[in-house]
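Trainee: How does the following fold in three dimensions:
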Amino acid sequence: MNVDVLRFIDEKKLLSFARELIKIPSVHDQEDESGNEERVAMFIKEKLEEMGLEVYCEEVSPHRPNIIAILRGNRPGKTILLEAHSDVVTPGDPDSWEHDPFGAEVVDGKIYGRGACDTKGNLASAVIAVKAIKDSGIDFPGKIILCIPVDEEGMMTGIKHFINRGWADDVDAAIICEPENNEICIQMKGAIRIAIRVKGKMAHGAMPFSGINPNLRMARLIIKLHELEKREIDRLGFNEYLGYPSITPTVVMSPSSGKGQLNVIPEDSLIYLDIRTVPGQDDAMITDQIENIFKELKACGQQFDAEMEIIESRPCAFTDKNEPIVRAMDEAYREITGKDPIYSGVPGATDGTFLWAWKNIPFIVTGAGKKDIPHQKDEYVEISQLIETTKLYAKAVINYLYDEW
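Mentor: Sure thing, here's the model as predicted:
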């Protein structure tokens, strides 16, 4: 391996490409087809075709296409996947931003905009890294796949479609391109999304004893769920990479549909739970414990009646430090930065969760951007770190494909 691939990274094209991506709104909204993943996906497809890659476009659902690109080596070898999603979350009220959410303004060495950090900057880094490898003419073994899926910020239908279509069948390792401050993340929290409906009986607010107030019963349930969270924290302690497990009520609606009224006891109350798990927790065990809380509250004689719907369950995911993909990135980090890498974990799930859970693919999650910046207003990524990330991706890919770890 005599070619210095890093010399072929075009920093100006990296900045230009990242800004172009950010300027295309890709917040998926069924009611507004002018701003979704399709526009940015078609833009990416055109750029990848100009690079001379094999490019595939697969519609996951209307106006929501995955883009897949392949760069093949000159001889058999391993297959590595670089994955970065095309969708972004809503910017909320644009007037509350100091910088235009889709302006991709460059100020003091930072690119501002929705998706700059999560994860269009890292998407640009992945593409430019692969372009550098191709432009270098290096005679590498194996295959590099770029996967740019939709809906990572939703139900992750894009990566599920990618897997179900067989694209991941021969993937040996994956780099998930997410804002992790270029730390090497080898664990991800699991996620259980649950809806619980507590039933009541409508009545006049002036005559509450003629009804059954679901709000009081929901309050008792929330307290019990908080107690369950505390027990799990006491049992498991602080995870080295992921911190504490959590059970978070995110939405409470009463009634569950329609509009409430001040003088009417609603017939039901609905809560959504975002449960984040760590190693040592089992999804079935957690849901069984919630069912036991239902039984406990019902046994108290308070006319408690509730039903639970599991919207989705995503397991914890982890990669051993001795996996070749981890060692390849570790070496790349040391060479490029001159420092020891920081190992960490992802506080949420990523598309890599399903690559690991469904296909047992070793992964690392890493990329430019501070961990607490995504989904905030005036989201940004530092240009210098984006350049570093591009070098890390390119070097780690070559390390992985060339060496027998």
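Trainee: switch to C-alpha atoms for all contacts and neighbour counts from now on
Mentor: Fine.
Trainee: quick one: residue 61 and residue 327, what's the gap?
Mentor: According to CA to CA, to the nearest Å, residue 61 and residue 327 sit 37 Å apart.
Trainee: ignore the last one, residue 194
Mentor: With CA to CA as the criterion, residue 194 and residue 327 are 37 Å apart.
Trainee: Wait, residue 80 touches residue 130, no?
Mentor: No. With contact defined as CA atoms under 8 Å, residue 80 does not count as touching residue 130 (11.3 Å).
Trainee: Here is a second sequence; please produce its structure as well for comparison:
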Amino acid sequence: MDFEKIKSAAEGYKAEMSRFLRDMISHPSESCEEKEVVMCIKAEMEKLGFDKVEIDGLGNVIGWMGQGEKIIAIDSHIDTVGIGNIDNWEADPYKGYETDDIIFGRGGSDQEGGMASAVYGAKIMKDLGLIPEGYKIMVVGSVQEEDCDGMCWQYIVNKYFQGPEDARSKIEFVISTEPTDGGIYRGHRGRMEIRVDVKGVSCHGSAPHRGDNAIYKMAD
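Mentor: This next block holds a predicted model:
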């Protein structure tokens, strides 16, 4: 694999990637409000000649490159948290302020910067013939990660595959574009959710001694 050729191709798209990222940043996209940024990404994928671009029923935007049965998936969540008090920002978080070194704005790092890289990365793979034979690239702009981490891919697994086992048999590799300061990290840390039930006795606020406060009981 000619890494210098890949880097040269990426450098050639630098201006377009920067413009695309700033376009995404300009659309406020808090969880459940991602429609405008989804349409922005869809238009960019179509412009770059993705073989297929679609928006699923949950709102995820998915671009496909290649025609194989095996899948290499690249995921970027495209929703953001809010901006809080805009007066606390040094520059407008929706303007994509740019210097020679950075593009500044809500979502620029987490995770629309990853989306720009993934979209153009797939384009470069197609341009340079780097999609392995028998594979296709699945570039996903997923929604509602900030509020409902994992729900987007649960939906994808159930819609595009016959459940988790079928997805595991077809998806060979998954890349998450979460920001890591330029490093490559393994993401096999898993996930666990714990539910704790504590029983109490309700009472009127005027007579708290008659009740049994479940919150106090579980605090320790």
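Trainee: Post the TM-score for the overlay when you can.
Mentor: Superposed pair, TM-score by TM-score structural alignment, normalised by the length of the second structure: 0.81. Supporting alignment: 207 aligned residues with a CA RMSD of 2.6 Å.
Trainee: before we move on, back to that, between residue 80 and residue 130 of the first structure, what contacts are shared?
Mentor: Shared contacts of residue 80 of the first structure and residue 130, defined by CA atoms under 8 Å, 6 or more residues apart in numbering, comprise residue 144.
Trainee: so the lengthiest helix in the second structure aligns onto which residues of the first structure?
Mentor: Assignment by DSSP state H gives helix 112-127 as the longest helix of the second structure. Alignment of helix 112-127 of the second structure against the first structure: residues 120-135, by TM-score structural alignment.
Trainee: buried stuff in the matching stretch?
Mentor: 120-134 (16 or more other CA atoms under 10 Å).
Trainee: Tell me the helices and strands packed up against the helix or strand where residue 357 of the first structure lies.
Mentor: Using DSSP states H and E, residue 357 of the first structure maps to helix 352-359. Helix 352-359 of the first structure sits against helix 157-164, strand 317-318, strand 363-366, with contacts defined as 3 or more CA pairs under 8 Å, 6 or more residues apart in numbering; DSSP states H and E.
Trainee: Tell me which of the ones you listed approaches residue 88 of the first structure most closely.
Mentor: Closest approach to residue 88 of the first structure among those is made by helix 157-164 (13.3 Å; CA to CA).
Trainee: Next, the mean deviation of the closest one compared to the second structure.
Mentor: With mean CA distance after the TM-score superposition for the first structure, helix 157-164 of the first structure departs from the second structure by a mean of 1.4 Å once superposed.
Trainee: what span of the second structure lines up against that helix?
Mentor: Under TM-score structural alignment, the match for helix 157-164 of the first structure is residues 151-158.
Trainee: Centre of the chain to the matching stretch, how far?
Mentor: How far stretch 151-158 of the second structure lies from its chain's middle: 13 Å, per CA atoms, centre = their mean, to the nearest Å.
Trainee: returning to that earlier point: which residue of residue 61 and residue 327 of the first structure possesses the greater neighbour count?
Mentor: Neighbour count, other CA atoms under 10 Å: between residue 61 of the first structure and residue 327, residue 327 has more, with 17 against 12.
Trainee: check contacts around residue 128 of the first structure.
Mentor: When contacts are taken as CA under 8 Å, 6+ apart, residue 128 of the first structure is in contact with 9, 10, 13, 14, 390.
Trainee: Strands along the second structure, start to end?
Mentor: Assigned by DSSP state E, the strands in the second structure fall at 52-55, 61-66, 70-77, 97-98, 103-104, 135-142, 171-176.
Trainee: can I get these in CSV with mean neighbour count?
Mentor: Below are those laid out as CSV (neighbours: other CA atoms under 10 Å):
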stretch, mean neighbour count
strand 52-55, 16
strand 61-66, 22
strand 70-77, 22
strand 97-98, 14
strand 103-104, 20
strand 135-142, 24
strand 171-176, 15
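Trainee: Generate JSON lines for those, with distance to residue 31 of the second structure as supplementary columns.
Mentor: Below are those laid out as JSON lines (distance: least, CA to CA, whole Å):
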{"stretch": "strand 52-55", "distance to residue 31 of the second structure": "16"}
{"stretch": "strand 61-66", "distance to residue 31 of the second structure": "14"}
{"stretch": "strand 70-77", "distance to residue 31 of the second structure": "10"}
{"stretch": "strand 97-98", "distance to residue 31 of the second structure": "23"}
{"stretch": "strand 103-104", "distance to residue 31 of the second structure": "20"}
{"stretch": "strand 135-142", "distance to residue 31 of the second structure": "10"}
{"stretch": "strand 171-176", "distance to residue 31 of the second structure": "18"}
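Trainee: tell me the angle the longest helix along the first structure makes with strand 190-199.
Mentor: Scanning the first structure for the longest helix, with DSSP H as the assignment, gives helix 214-236. On the basis of axes from the mean of the first three to the mean of the last three CA atoms, to 10 degrees, helix 214-236 of the first structure is oriented at 150 degrees to strand 190-199.
Trainee: wait, residue 133 of the second structure sits on residue 70?
Mentor: No. Here residue 133 of the second structure lies out of contact with residue 70, judged by CA under 8 Å, at a distance of 9.3 Å.
Trainee: mind listing what the residue nearest to the spatial centre of the second structure touches?
Mentor: Among the residues of the second structure, the one closest to the centroid is residue 77, at 1.3 Å (CA atoms, centre = their mean). By CA under 8 Å, 6+ apart, the residues touching residue 77 of the second structure are 111, 112, 115, 140, 141, 142, 143, 144, 145.
Trainee: Ok, residue 58 of the second structure next?
Mentor: Taking CA under 8 Å, 6+ apart as the criterion, residue 58 of the second structure is in contact with 143, 152, 155.
Trainee: Throw the residues you listed into a markdown table and include distance to residue 202 of the second structure, thanks.
Mentor: Shown next, in a markdown table, are the contacts of residue 58 of the second structure (distance: CA to CA, whole Å):
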| residue | distance to residue 202 of the second structure |
| --- | --- |
| 143 | 39 |
| 152 | 37 |
| 155 | 38 |
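Trainee: Relative to residue 49 of the second structure, which of these is nearest.
Mentor: Closest to residue 49 of the second structure, out of all of the contacts of residue 58 of the second structure and judged by CA to CA, is residue 143, at 22.9 Å.
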